[in-house]
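[1] Sequence and computational prediction follow.
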Amino acid sequence: MGRIWTRRRPTGTPVSPPAPALYGRTSTSYRTAMVAPAYFAQPTTTRERLIAAAFRVVARDGLEAASVKVIAAEADITPGLLHYHFPGKAALLEAVLREALANYLEASARRREASPPERQLADYFKTSRASLEAERDFFKVRLAFAAAALTNPSLAEVLRDLNDASARETALTLAAARGETDPTPRDVEIGRLLKAAIDGIMLSWLADPAFPIDAAADDIEKAVRAWIA
């Protein structure tokens, strides 16, 4: 959830097609190109199938289109079976966000534990750059939730919880870069700032694929290093 940075594209490599709007139906070409994060790509249980289906529907058709009926059809199950696993649409959509966060925190912790202090920031940004395409649709989904949360207090509370957890994970990385395990209040503050910057950058890139995301990535990395110097 804190990952945004793109891989460098060799000269002559075709540019990806424009990213779709955050709301409303998308083109057939984008539906074909949509890439779910790995943790949603191979569901095994019915619950996982429902979470993956909800993700696909929101990413492809928009949040307003994600009805219980549509999600159940996407998962190839009956609406009644969906209600057996989730009390309603809101609980299922919350599960999409929480499942993605849990996978992000797990992957980030593995990276953090495997990297020595002097490599923490370099590995953090390297991993983030490499994950951009795989995470593109997840950011599209999460930003759609963020927009909806502006008028939905219950959803806003969920997003605050998830954002706090993501920012704290970044703070743990900053502490690890000093060879420490406990983040300082300043680490947490930087984690929050970075989270907000990432969301803004991703929104700009999703709305306009010509947005200079490589330059933004470079500037953010330099800023973080300056903040902790």
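    Okay, I see it.

[2] can we go C-alpha only for contacts and neighbour counts from here?
    OK.

[3] Name the secondary structure element that contains the residue lying farthest from the centre of the chain.
    Within the chain, G80 marks the point farthest from the mean C-alpha position, 29.3 Å out by Cα atoms, centre = their mean. Assigned by DSSP states H and E, G80 belongs to helix 79-85.

[4] Mind listing what's buried along that helix?
    79, 82 (16 or more other Cα atoms under 10 Å).

[5] what's the answer for stretch 103-114, then?
    Going by 16+ other Cα under 10 Å, stretch 103-114 has these buried residues: 104-105, 108, 111-112.

[6] for stretch 141-160, same thing?
    Residues of stretch 141-160 classed as buried by neighbour count (16+ other Cα under 10 Å): 141-146, 149, 155-156, 159.

[7] What lies in contact with it?
    22-23, 55, 58-59, 62-63, 94, 97, 199, 203 (Cα atoms under 8 Å, 6 or more residues apart in numbering).

[8] before we move on, what about stretch 89-101?
    Here stretch 89-101 makes contact (Cα under 8 Å, 6+ apart) with 1, 39, 50-52, 54-55, 67-68, 86, 142, 155, 158, 162, 166.

[9] this is the other structure I want to compare:
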Amino acid sequence: MATGSKRSEQAKPSYGEGRQALVRAAIRLVARDGLAKLTYRSLTAEAGVSQGSLRHHFPNLNAVLEASLELCLETTQSYLRKPSGSFEDLFAHLATSLREHPEIPAFQTEVFVGARHEPDLKELALRHQEAYRERTRTALADAGLPYDEDLVEILVAIAEGIVYQRVVFGADRAHATDRQIAGSRRLLSALTAALTEPAGHQGG
């Protein structure tokens, strides 16, 4: 009995590990089963911790979602910050991130849809989306292209469309994602040429 008890104690996550276990479990659970399936019981079962541990780390499930979105944002930004080489390759890292971390966009999509009815979640979703806007603004500036917030919104919408289609249709549609990325390169190349063409040559 003493040996079993000792093993049980060793298996329990430490303070920081317990919090991370809950955050990562929330991402897995919501990505796999949907936001409606996130409950105290399902989350603690997925994470392998007690409900007491959950309440010790988080006051409510929205706090878990907030921490989970923050982790998703950190992971997403690690891809967004990678040098793309040129403005045409703005979306080049999307395919890699979707392949290596498919649970993240799936989780984000579930939370963003739920944000329609939850003001707190809507604020989190908007803050998360702003990271994509900022990356696009930086790419425009690095390419020496004129600042245009309308263009930023359009490009973010394209990126989100690529991500959401992959979430809905899954890895079986990976070839479609590759085609979309390739198409975006041609679109951005044409856009760059149009924005850098001398004014006297436009429309001529």
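    Cool, got the structure. These numbers come from a predicted model, not from an experiment.

[10] Superposed, what's their TM-score?
    Once the chains are laid over each other, their TM-score by TM-score structural alignment, normalised by the length of the second structure reads 0.74; 175 aligned residues with a Cα RMSD of 2.4 Å.

[11] picking that back up, helices - which of the buried residues of stretch 141-160 of the first structure land there?
    Within those, residues falling in helices by DSSP state H are 141-146, 149, 155-156, 159.

[12] Would you tell me which helix is longest in the first structure?
    Across the first structure, the longest stretch assigned as helix under DSSP H is helix 89-114.

[13] In the following helix or strand past it, which residues are buried?
    Using DSSP H and E, the helix or strand that follows helix 89-114 of the first structure in sequence is helix 120-130. Across helix 120-130 of the first structure, burial judged by 16+ other Cα under 10 Å covers 120-121, 123-125, 127-130.

[14] For these, work out which two are farthest apart.
    For the buried residues of helix 120-130 of the first structure, the maximum inter-member distance is 15.5 Å, found between Q120 and A130 (Cα to Cα).

[15] picking that back up, can I get the buried residues of stretch 141-160 of the first structure in CSV with distance to A176 of the first structure?
    Converted to CSV, those look like this (distance: Cα to Cα, whole Å):
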residue, distance to A176 of the first structure
V141, 30
R142, 27
L143, 29
A144, 32
F145, 31
A146, 30
A149, 33
L155, 32
A156, 30
L159, 26
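
[16] Need the max-distance pair from the residues you listed.
    V141 and A156, at 14.7 Å, using Cα to Cα across those.

[17] follow-up on the earlier one: the second structure: which residue goes with the residue farthest from the centre of the first structure?
    With TM-score structural alignment as the criterion, G80 of the first structure lines up with G52 in the second structure.

[18] Next: A165 of the first structure.
    Mapped onto the second structure by TM-score structural alignment, A165 of the first structure lines up with A131.

[19] In three-state terms, label its match for me.
    Following DSSP: H, G, I helix; E, B strand; the rest coil, A131 of the second structure is assigned to helix.

[20] So what does T75 of the second structure match up with in the first structure?
    In the first structure, T75 of the second structure lands on N103 (TM-score structural alignment).

[21] Pretty sure its match sits against Y39.
    Yes. With contact defined as Cα atoms under 8 Å, N103 of the first structure counts as touching Y39 (7.2 Å).
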